[in-house]
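[1] Attaching a predicted model along with its sequence, questions to come.
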Amino acid sequence: MYTYYIGIGSNLGDRENYLSFAISELTNTEGVHSVVHSSWIETPPWGPVEQGPFLNGIVKVVSSIEPADMLDTILHIERLAGRQREIHWGPRTLDLDIVWIEDTQGYMVRVNELRLVVPHPYFWERLFVLEPLQEVYPDFLYQGVPIRVRLEELRSVES
């Protein structure tokens, strides 16, 4: 059994509807036992491409699905939502990224494969990931640093 923390975002069309669609699809996936999501927050886009703001959040998924299969599952959900991968960091109907995985004992699961790297390589640098992550996992620690401390650091740099 795994606990996945999946970043979710949309900045095209009916953004909230795309996020709700993803939650519904995850909830109805065989091997998924529970799905809880953070509040949605509106954030500016990340990266060099001019585009509209995102609705972002974190989805906590408890599942017996192995990490590579979970990646296939979320990529399938993105495709169902009309996601097209034409421009790196470009606009998208739905973006799902596995940010963090824990096993049943609460230990971090590392994945370093061509298709999947967990922890997500940039998650510790992004307010739009950490703010909703704190909502669903307030005691989260990374490399001995509490998430609230990291958020304070990032907010002070942005001020």
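    Cool, the structure landed.

[2] hey, let's count contacts and neighbours off CA atoms from now on
    OK.

[3] can you list contacts of the helix or strand harbouring residue 130?
    Per DSSP states H and E, residue 130 falls inside helix 127-136. Contacts with helix 127-136, where a contact means CA atoms under 8 Å, 6 or more residues apart in numbering, come from 5, 7, 36-41, 43, 56-58, 60, 123-124, 140, 147-148, 151, 154-155.

[4] ok, structure two:
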Amino acid sequence: MQTAGDETVITVYIGLGSNLAEPAMQVRRACEALGQLPESRLLACSSLYSSPPMGPPDQPDYINAVAALETTLSPHDLLAELQAIEQAQGRVRERRWGARTLDLDLLLYGDRQIDDQQLTVPHVGLPERAFVLYPLQEIAPTLVIPGQGPLADLVTRCPENGLQRYE
């Protein structure tokens, strides 16, 4: 953690996913949009990965990535910004785990653990999701997940489940 003036700069990790309307383009555009967030700086965006849908099987495969940012935004302000990017790219919430133009998940907010009605960080599904763990390991191999231990250990215990590097 660093400080910028009076504000604390936090490193955060965002999961990106899409399986509609040119998914690779949707994820790339979202990564660019993350770089334009106020009070934030994009540090890295992983390679793109293709994975089978986690939810209902009657939908296309997903394209996923993970981005790292430095930000002074609060967790809830950052969440609101992520939801605004989703909406700008045509996100419609019709069914849980259904097809979508864009899904942005706040995976980690520094070393904080948050659990309230709007937000759970670290993201609740992180330990079981190859499409998050493998891209996260690509950009932050020595990361330690608050309350869960080293990222490398989580990756070792998580099968790839059809995950493939895209491109």
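    On my side now, so go ahead. Given the structure is predicted, the values throughout are model-derived calculations rather than measurements.

[5] Next, the TM-score between them, please.
    The TM-score (TM-score structural alignment, normalised by the length of structure 1) is 0.89; 153 aligned residues with a CA RMSD of 1.8 Å.

[6] Surely residue 75 of structure 1 touches residue 96?
    Yes: the criterion here is CA atoms under 8 Å, and residue 75 of structure 1 meets it with residue 96 at 7.5 Å.

[7] so what's residue 141 of structure 2 up against?
    Residue 141 of structure 2 touches 151-152, counting by CA under 8 Å, 6+ apart.

[8] Can you find the partner of it in structure 1?
    Aligned against structure 1 by TM-score structural alignment, residue 141 of structure 2 finds its counterpart in residue 138.

[9] Relative to residue 147 of structure 1, how far out is that match?
    Remark: distance between residue 138 of structure 1 and residue 147 of structure 1 (CA to CA, to the nearest Å) = 7 Å.

[10] Ok, residue 155 of structure 1 next?
    Residue 155 of structure 1 sits at a distance of 12 Å from residue 147 of structure 1 (criterion: CA to CA).

[11] on that earlier part again, I'd like the list of the contacts of helix 127-136 of structure 1 that fall within helices, please.
    Counting by DSSP state H, the part of these found in helices is 147-148, 151, 154-155.

[12] Among those residues, which one lies nearest to residue 88 of structure 1?
    Ranked by distance to residue 88 of structure 1 (CA to CA), those are led by residue 154 at 24.3 Å.

[13] Contact partners for the alignment partner in structure 2 of the closest one?
    When structure 2 is aligned by TM-score structural alignment, residue 154 of structure 1 is paired with residue 158. Residue 158 of structure 2 makes contacts with 127-130, as judged by CA under 8 Å, 6+ apart.

[14] cool, residue 66 of structure 2 as well?
    13-16, 45-46, 132, 135-136, 139.
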